[in-house]
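Engineer: Okay, predicted coordinates and the sequence, questions at the end:
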Amino acid sequence: MPQHVPNTPVCRDCDGFPVVAITTGTRNLDGSRTTLRITCRACQGTGHVVRRSALARVGR
């Protein structure tokens, strides 16, 4: 069955994946990798953006 998808637009910068984990290449004392959690700046980690007004006032 199809999943219910909210009618909010997905962020075009992160394509709906707002938080990623990046390895630094170093290891901790227990052998696990050191990772950084980075959030998308455009949507502040939500994965969705607020629609802007389509009409703009031009002229006088």
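Structural biologist: Yep, that arrived.
Engineer: can we go C-alpha only for contacts and neighbour counts from here?
Structural biologist: OK.
Engineer: Which neighbouring elements make contact with the longest strand along the chain?
Structural biologist: For the chain, the strand reaching the highest residue count under DSSP state E is reported as strand 19-27. Using 3 or more Cα pairs under 8 Å, 6 or more residues apart in numbering; DSSP states H and E as the contact criterion, the elements in contact with strand 19-27 are strand 33-39.
Engineer: Check which residues of the strand it packs on are buried.
Structural biologist: residue 39 (16 or more other Cα atoms under 10 Å).
Engineer: dropping in the other structure now:
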Amino acid sequence: MPQHTSHRPVCRDCDGFPVVAITAGTRHPDGTRTTLRVTCPGCNGTGHTTPAAVLARAGR
């Protein structure tokens, strides 16, 4: 049976890919690459944004 998901808008900054791994170009002593994990500053790593109407009501 299909699962129902709520319709939440995808973040416009990251297009739904909130966390990425970037190689630094250097290697560890065992030969693996050094990577940096970076999260999207627009959605704080969730991949979704809050609708504007909810933000307007939260400020009251």
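Structural biologist: Alright, I've got the coordinates. All figures in this text were calculated on a predicted structure; none of them were measured in a lab.
Engineer: Kindly provide the TM-score of these chains.
Structural biologist: TM-score for the superposed chains, counting by TM-score structural alignment, normalised by the length of the first structure: 0.79, backed by 54 aligned residues with a Cα RMSD of 1.9 Å.
Engineer: returning to what we had before: so the longest strand of the first structure matches what in the second structure?
Structural biologist: Equivalent residues of strand 19-27 of the first structure are located at 19-27 in the second structure, counting by TM-score structural alignment.
Engineer: now the most centrally placed residue in the second structure: how far from residue 34 of the second structure?
Structural biologist: Within the second structure, the residue whose C-alpha comes closest to the C-alpha centroid is residue 18; the distance, by Cα atoms, centre = their mean, is 1.6 Å. As judged by Cα to Cα, to the nearest Å, residue 18 of the second structure and residue 34 of the second structure stand 20 Å apart.
Engineer: ditto for residue 47 of the second structure
Structural biologist: Distance from residue 47 of the second structure to residue 34 of the second structure, counting by Cα to Cα: 25 Å.
Engineer: What about residue 48 of the first structure, how many residues nearby?
Structural biologist: Taking other Cα atoms under 10 Å as the neighbour definition, residue 48 of the first structure ends up with a count of 20.
Engineer: give the contact list for it.
Structural biologist: Contacts for residue 48 of the first structure were tallied using Cα atoms under 8 Å, 6 or more residues apart in numbering; they are 8-11, 16.
Engineer: Could you give me the ChimeraX syntax to select whichever of those residues are buried?
Structural biologist: Buried residues among those (16+ other Cα under 10 Å), as a ChimeraX selection:
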select :10,11,16
